[in-house]
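Chemist: I'd like to go over a predicted model; first the sequence, then the structure.
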Amino acid sequence: KRIQVVGPKKEFNHVVDLLYHEGTIHLEDISQCISPEEIHLSTVEREKTVEVAEILSRISGILATLPKIPSDSAAQAAIELELQGKTRDEIIRQAKGVIRDLESVTKDLATKKGDLRLSITSLDRYAKILNIIQPLERELPVLENYEVTILLIQKQYENVLDLVRQEMEKITGNRFEMSSTSVDEETLATLMIFHKRYSQQVHSFIYSVNVNEVRLPQEYMGKPFYEMFAQIETDKLQKTEEIKSIDENLAGLSTTWYQELVMLKKTFEDISEELEQVNKFGHSEFTFVVMGWIPKKFLNRMRETITKAYGDRVVIEELNTSSEDMEKAPTFYDNPRWIRPFEFVMQLVTPPRYKEIDPSPILAIFFPIFFGLMVGDIGYGLVILVFALILRKKLKTIEFVRNLTDILIISSVPTIIFGFLFGEFFGDFGEIMGWIHPVHFLGVTWNRLEAIIPMLIFAIALGVIHIFLGLIIGIINEITRKNKKHISEKFGMLLALSGLIAILALSLELTPAWTFYPTIVMIIAALLLIIYGAGAMGPMEIMSSVGNILSYARLMAIGLASVILAFVANKLGGEIEVLAVGILVAVLLHALNIVLAMFSPSIHSVRLHLVEFFSKLPITADDMTSAGLNCC
């Protein structure tokens, strides 16, 4: 339902907070809903949005500077409770006070720490270079009143040293020393000693010829190498102690402020999200207006909540909607609990429009079937089930993990069922022990290592059903869009594939001969419909759809690879004479196979839906999934 919420401006912030925590309205931008001629509206709280974003950025910067410490749930809960009892302006004042106390201190400490680390890196570099050129010390004169500089030159440009030597002779009147040694296979280190009176001219020249110069700090000048090394170690130790002291200061600040900063960051993220939605609101001198969409099932509850809080001061009005308005309505998934985890996969594709068929139930049915068919082992199914249950319990607060584990839990059920059909319990271990055997059904013993052709036929038959469902849903959804050409194309594709299957059945003598001519008529009609809907090149898509169906052969191939690895694990483990080693080898190989079984079948099941199935559905340019103010 499309609604409009109107109330006195003084209640604006409280109503926004209520709507935010209810989280059931998908907002529309007010400027696109009501023209200025109807009511004088203006965007609200833009300055507040900028202020909140700045505070959030500064708090994040402080947190990035402080060392992380373990979360204290009790302390954070107390801080959250305190913040909930304050108005937004009070929270902003509190945050500004924290920033005022911490930002400059942490920034100065972090800057100083960075400078010290850079200095230590430079000292290590000096030590490395000095260590390389130390053998030249015997060739050098006494360094008093002399300056030492080191040039690093790639060996392929070694001839530049002749130019340097010639220029140094001119600058110093040949009063300098110059020696070179190899740093590595590609680099030469050249040490030059000259009187300090020539320092400016020498460095200007070196800069002009773009030679990499390592200049020793002034305090190292005029000292023997052993004194330089001692000075470097002393300086490094001093700077390391300073860094340690800074870390202690930062740790102390973190102990005092970290929990509050974390909760302030979370609070301001919520405020920022709220204000992002608030900027879609409008107001006149005395009134505010909110417009948006709400699922019909939540409308009465929202009315009751608003009435209870504000009486008749705030009104929710249900707006009349045209067919054009309904085309812009956001998508709200309202599925049974067992389907909801698969809505996570639906985020990878464009959601259906309002009144179109939601393919989530098809995904929730076929994904576990595909997964179970590929894994098809009772033991593996039980391990995956237990693993998913434990992981869900440990990480139930993380929505992403919760959805994935729910999908694995659901998919483990057909895995166990297909395991009974194939007679597999950790490969052929159950059969060896006499616990279970492959089922004989429809004239086939469903041992996957032997029934390869029946498995291939079964996989492709599933593909036919899956693709046909996609085309049927696509046709129905195109009917809601009133797109005649797309309806024609998809219906023609359905007829064409049916005709090809009928011809295959005729060639295998599975259908009577008299069906040949109706089949030819059906294929001709299909071609005409496809050409009308997709143009002259449209019939080429028939082969693409055939390829889509044949792609389901991977269900058999991946399942066969899995069962072969399981059988290898049992055989290899059984042939090792030392029992403990054999069991360990078998367990490790089965563990590897189970890990692969959780990933590879999941990826291929998703691929069969995204590439094969969803390609038969209408494609929408705009993503209008309803998330409400918080989460619908």
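Modeler: Arrived safely.
Chemist: when you work out contacts or count neighbours from here on, use the C-alpha atoms and nothing else.
Modeler: Fine.
Chemist: residue closest to the middle of this structure?
Modeler: Centre of the chain computed as the mean C-alpha position; nearest residue by C-alpha atoms, centre = their mean is residue 400, 10.0 Å away.
Chemist: do a quick rundown of the strands in this protein.
Modeler: All strands of the chain, identified by DSSP state E, fall at 2-8, 26-27, 146-154, 176-182, 187-195, 212-215, 282-283, 287-293, 315-318, 440-441, 444-445.
Chemist: by how many degrees do the third one and strand 187-195 diverge?
Modeler: Per axes from the mean of the first three to the mean of the last three C-alpha atoms, to 10 degrees, the angle that strand 146-154 makes with strand 187-195 is 160 degrees.
Chemist: mind giving me the packing neighbours of strand 146-154?
Modeler: Applying 3 or more C-alpha pairs under 8 Å, 6 or more residues apart in numbering; DSSP states H and E, one finds that strand 146-154 contacts strand 187-195, strand 212-215.
Chemist: and it, how far from the chain's centre?
Modeler: Computed by C-alpha atoms, centre = their mean, to the nearest Å, the chain-centroid distance of strand 146-154 equals 49 Å.
Chemist: and for the second one?
Modeler: Using C-alpha atoms, centre = their mean, the distance from the centre of strand 26-27 to the centre of the chain it belongs to is 25 Å.
Chemist: which strands and helices sit next to it?
Modeler: Applying 3+ C-alpha pairs under 8 Å, 6+ apart, one finds that strand 26-27 contacts strand 287-293.
Chemist: got the angle for the strand it packs on vs strand 2-8?
Modeler: Counting by the same axes, to 10 degrees, strand 287-293 lies at 160 degrees to strand 2-8.
Chemist: any residues touching strand 287-293, and which ones?
Modeler: Strand 287-293 has contacts (C-alpha atoms under 8 Å, 6 or more residues apart in numbering) with 1-9, 12, 25-30, 33, 280-283, 329-330.
Chemist: against that first model, consider the following:
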Amino acid sequence: MILPMARVEILGPRDLLPRTLEILQAQGVLELRAPRAAAPGVAPLRPAEPVPDAAGRQARLADALARIDALAARLGPPHAAAATACTVLPAPGTEALVARLAALAEELDGLEARRAALAEERVATERFSDLVVALAPLRHGLEAAAEPELHGLVLRTDPAALRLLEAEVARITAGTAELQSRALDAERTGILIAVPRAHAKAVAALLYERGVDEVRLPAAYAGRRLVDVLLLLAARARALPGEIAQLDAERAALAAEWAPALAHARGEAEAARDQLEAAGRCGQTRFAFVAAGYMPVERVPALLAAARGVLGDRVAVSARPPEPGEWHEVPVVLRNRRWIRPFELLLALVPLPRYGSLDPTPWLALTFPLFFGLVLGDLAFGAAGIAVALVLRRRGTGGALGRDVAWIALWCSVSAALFGAVFGEALGELGAHVGIHPILLDRRRAILALLWLAVGVGGAHVALGMVLGVVSALRGGHVREALARAAKLGVLASAAVGGLAAVGAIPRVALTPAAVAGGGALIAAVLAEGPLAALELVLGVGNVLSYARLMALGLASVMLAEVANGIASGLRPAALGLAIAVLLHAVNFTLGLLSPAIAALRLHYVEFFEKFYDPGGAPFRPFARPA
């Protein structure tokens, strides 16, 4: 159902507007709308003036939100095992908050820089270790007093390039450097360059200019034997993971301390920003303010009590039902019973119904599974669907949305299983081998009866839509439209009775009264709505015939099952026939999930909804604190 709404107006002294907005935001039940123009003789309303320095405050709040979001993204969620003590941040929009956030950012920068350095050192250490192992047999003869720096290279084996590199290094270092090489394999050569500290920068520049990927050992290892360097690197490699883990623990503790405070500060900043924006949707006179909007009727007493408890008699709160002339702007809240509510998902592809019209969700909950089962109509497929839906719902797959989809799938599968029992089908004719026989009809053979069943279901569905259209028109005060719809319903009902009498399904004596009643209803429809009423009646007959697609899709499903069974019994070798049959049944099951759902939705959206559905409703967006 569409929840009844109330038009609420709050009147009070201008100085109470900020406090009133705080109450409304805390209650979170009123969708603010601009107040209506004042009646003649009443002081005119104008938009409420913003608080002093509103633009500056909004800018500070926006800056605070940007800083908070950036820091929260960098910190990530707090680890469950981290410390739970949290800090308290200053009020949003203040310089104190900006200073605290800047200090946190600086502390986080330091942690990230230290961890990045350690991570870089870890990668470099691994590369150093690999290269030192490869070059360990090489030695250099430079004196320790020269503070030699070691450069390790791994190049493609090329004697000419090696001689050129050696010549360049000797030229730059005036022959004081040593270059030694060792073949690592058939394609690579390891090179060790020992350079006195005085010429180290020049050699590094040479290697950079030539695009040589070097591994330069840290200065702490200068002058040491490569075997000693390897031992030092191994020790450092063992220490680095612990140091990185310590920094990660510090970061986790920082997240645990700050993440809740940042979340709270963000909520406060958003709330303050929303209050500033909400003030612009209120009106004021010289001495008073007016805040107005829509809210569910059931929540009005709680709002009255909250306003009275905080502001006493200084504000007046009035509530009234919306007038039909304003229904087009009233937001819509759907409220259905728990077992019906998941079917509201089926309205996601169409706009919400307009306020004051009818909510089709209860009828969808009844007829959508009915159409689905009429098409699929297989006991085995229905049982499989029930099992899958129950498992998914029990596991909570997909969260609340997934549970709702599983609930719809469950009832569609129940319907498919029931129709499978009615038609005597379980994977086609295989059900007959285990004692399953048709209760109502065998749709594999009674095709004409199945067609009449589908058309009969369609006629009842369209008639239901027309009845709902009459009710909707009466609720909206459109009496002439209600009479026209009732008359067209009478014409279709008379045509149905006449058709049944013509084919002998009912006594032929009903044919004449049906024709007379239908003619009178047609005249009434034309008088009430004009000549187009006759054209709409023809379209209505077409709507009913559209339900024949339920028969066609159902026959396609059962015929595919028959093909699969025939292949399983006739193809040799038997294993191949069985494999193909299982594949075809799987395809049939997949198509059985999609085709009935699409066909049922199409019949509801086109044939059913057009008889009564009044789209154009806006979702309810109350002025509330951020979630």
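Modeler: All right, it came through fine. Please read these numbers as outputs of a predicted model, since none were measured by experiment.
Chemist: please state their TM-score.
Modeler: Remark: TM-score between the superposed chains equals 0.62 [TM-score structural alignment, normalised by the length of structure 2]; 485 aligned residues with a C-alpha RMSD of 4.9 Å.
Chemist: circling back: dump the strands of structure 1 into JSON lines; add distance to residue 65 of structure 1 and mean neighbour count as well.
Modeler: Listed next are these as JSON lines, based on distance: least, C-alpha to C-alpha, whole Å; neighbours: other C-alpha atoms under 10 Å:
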{"stretch": "strand 2-8", "distance to residue 65 of structure 1": "44", "mean neighbour count": "19"}
{"stretch": "strand 26-27", "distance to residue 65 of structure 1": "37", "mean neighbour count": "24"}
{"stretch": "strand 146-154", "distance to residue 65 of structure 1": "36", "mean neighbour count": "20"}
{"stretch": "strand 176-182", "distance to residue 65 of structure 1": "41", "mean neighbour count": "17"}
{"stretch": "strand 187-195", "distance to residue 65 of structure 1": "38", "mean neighbour count": "20"}
{"stretch": "strand 212-215", "distance to residue 65 of structure 1": "32", "mean neighbour count": "16"}
{"stretch": "strand 282-283", "distance to residue 65 of structure 1": "39", "mean neighbour count": "22"}
{"stretch": "strand 287-293", "distance to residue 65 of structure 1": "40", "mean neighbour count": "22"}
{"stretch": "strand 315-318", "distance to residue 65 of structure 1": "47", "mean neighbour count": "16"}
{"stretch": "strand 440-441", "distance to residue 65 of structure 1": "66", "mean neighbour count": "10"}
{"stretch": "strand 444-445", "distance to residue 65 of structure 1": "65", "mean neighbour count": "15"}
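Chemist: enumerate every residue touching the residue nearest to the centre of structure 1.
Modeler: Applying C-alpha under 8 Å, 6+ apart, no residues contact residue 400 of structure 1.
Chemist: same thing with residue 312 of structure 1?
Modeler: Residue 312 of structure 1 neighbours (C-alpha under 8 Å, 6+ apart): none.
Chemist: which residue is the nearest non-sequential neighbour of residue 416 of structure 2?
Modeler: residue 373 (3.7 Å; C-alpha to C-alpha, 6 or more residues apart in numbering).
Chemist: burial of that neighbour, as a residue count?
Modeler: 28 (other C-alpha atoms under 10 Å).
Chemist: I'd assumed residue 409 was in contact with it.
Modeler: No. Residue 373 of structure 2 lies out of contact with residue 409 (C-alpha atoms under 8 Å); the separation is 10.8 Å.
Chemist: wouldn't residue 19 of structure 1 be in contact with residue 25 here?
Modeler: Yes. When contacts are counted by C-alpha under 8 Å, residue 19 of structure 1 is listed as touching residue 25 (7.4 Å).
Chemist: of those two, give the one with the bigger neighbour count.
Modeler: Taking other C-alpha under 10 Å, residue 19 of structure 1 and residue 25 do not tie; residue 25 has more neighbours (27 against 19).
Chemist: give me the nearest residue to that one, chain neighbours excluded.
Modeler: Closest to residue 25 of structure 1 by C-alpha to C-alpha, 6+ apart is residue 628, at 4.4 Å.
Chemist: ok, now how distant is the one you found from residue 297 of structure 1?
Modeler: 14 Å (C-alpha to C-alpha, to the nearest Å).
Chemist: same deal with residue 379 of structure 1?
Modeler: For residue 379 of structure 1 relative to residue 297 of structure 1 (C-alpha to C-alpha), the value is 43 Å.
Chemist: more neighbours: those two, which one.
Modeler: Between residue 379 of structure 1 and residue 297, residue 379 has the larger neighbour count (other C-alpha under 10 Å), namely 20 against 10.
Chemist: so who does that one touch?
Modeler: 416, 424, 425, 426.
Chemist: what do we get in structure 2 for it?
Modeler: Counting by TM-score structural alignment, residue 379 of structure 1 corresponds to residue 380 in structure 2.
Chemist: from residue 134 of structure 2, how far off is its match?
Modeler: Distance, residue 380 of structure 2 to residue 134 of structure 2, by C-alpha to C-alpha: 67 Å.
Chemist: for residue 513 of structure 2, same thing?
Modeler: Distance from residue 513 of structure 2 to residue 134 of structure 2, by C-alpha to C-alpha: 106 Å.
Chemist: Throw the strands of structure 1 into TSV and include distance to residue 593 of structure 1, thanks.
Modeler: Formatted as TSV, the strands of structure 1 follow (distance: least, C-alpha to C-alpha, whole Å):
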stretch	distance to residue 593 of structure 1
strand 2-8	51
strand 26-27	45
strand 146-154	52
strand 176-182	53
strand 187-195	50
strand 212-215	55
strand 282-283	58
strand 287-293	48
strand 315-318	56
strand 440-441	26
strand 444-445	24
